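In: just the structure for this:
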Amino acid sequence: MGRILEMLLASIIIGPIIGVIARLILPGKQNITVMKTIGVGIAAAFIGGVIALLFKVDSTSGIDWWQWAIQIVLGIIGVGLVSASGGKKSA
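Out: Okay, the predicted model is just below:
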């Protein structure tokens, strides 16, 4: 339980960075708000952290490159999906 809470807090801090990196890597214009970018980044950071934990690549000496790669790939997928579904439209 403690590890999941730690990942959640880390995701809130790292998530916006993941979202911005995903938008910068994804080609073309993304029709998505800043808040949705942050939300996608937080979700990608958390889910990527869980995946890294399951595959035991979350705790390496130094920077956890595999975890970052998983999180960024998930962020790119998330930003692309939100943008394709009309990211700036409001309900």
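
In: please count neighbours and contacts with C-alpha atoms only from this point.
Out: OK.

In: secondary structure element holding Ser59?
Out: Assigned by DSSP states H and E, Ser59 belongs to no helix or strand.

In: tally of neighbours for it?
Out: 13 (other CA atoms under 10 Å).

In: in the chain, which helix has the most residues?
Out: If you go by DSSP state H, the chain has its longest helix at helix 2-25.

In: please give me the structure for this one as well, since I'd like to look at both together:
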Amino acid sequence: MVTITLSGIIYAIVVGLIIGALGRLFARGRQNVSILATILIGMVAAFLGTLIAGWLHVRHTEGIDWIQLIIQVALATLFVSLYAGRGGRRRARI
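Out: As a prediction, the model looks like this:
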């Protein structure tokens, strides 16, 4: 059974913000993405990146898990680009 604590929620938000911000930093062009969307994208990218790192057996290494972090940031960059591109096309039609 998974227990959700306030500290776990705060941790997820902080990690989401950091991963999402790094994703925005590496995404090309200007992104019209809100801070809430950045946090949510970062949280999803961090979760999926951790799963992928586990499948590749690189999730638990000594020191900083650089490969896992790179996967998470790459996913965040992809998701930010897709999200920003989707919003830009929607505005262009109006």
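
In: TM-score for this pair?
Out: Scored against TM-score structural alignment, normalised by the length of structure 1, the superposed chains reach a TM-score of 0.81; 83 aligned residues with a CA RMSD of 2.0 Å.

In: packing partners for the longest helix of structure 1?
Out: When contacts are defined as 3 or more CA pairs under 8 Å, 6 or more residues apart in numbering; DSSP states H and E, helix 2-25 of structure 1 packs onto helix 34-54, helix 65-84.

In: compared with structure 2, how much does the last one deviate?
Out: Taken against structure 2, helix 65-84 of structure 1 registers an average deviation of 0.3 Å after superposition, with mean CA distance after the TM-score superposition for structure 1.

In: in terms of secondary structure, what does that helix contact?
Out: helix 2-25, helix 34-54.

In: may I see the buried residues of the shortest one?
Out: Of the residues in helix 34-54 of structure 1, those scored as buried under the neighbour-count criterion (16 or more other CA atoms under 10 Å) are 36-53.

In: and it against structure 2, how far off on average?
Out: Averaged out, helix 34-54 of structure 1 is 0.5 Å away (mean CA distance after the TM-score superposition for structure 1).

In: contacts for that helix next, please.
Out: Contact partners of helix 34-54 of structure 1, identified using CA atoms under 8 Å, 6 or more residues apart in numbering, comprise 7-8, 11-20, 22-23, 58, 66-68, 70-72, 74-75, 78-79, 82, 87.

In: now the buried members of those residues.
Out: For the contacts of helix 34-54 of structure 1, buried by 16+ other CA under 10 Å: 7-8, 11-12, 14-20, 22-23, 58, 66-68, 70-72, 74-75, 78-79, 82, 87.

In: ok, Ile32 of structure 1 - how many residues close by?
Out: 20.

In: right, and it touches Gly86 too?
Out: Yes - look at Ile32 of structure 1 against Gly86 with CA atoms under 8 Å: they come within range, at 7.5 Å.
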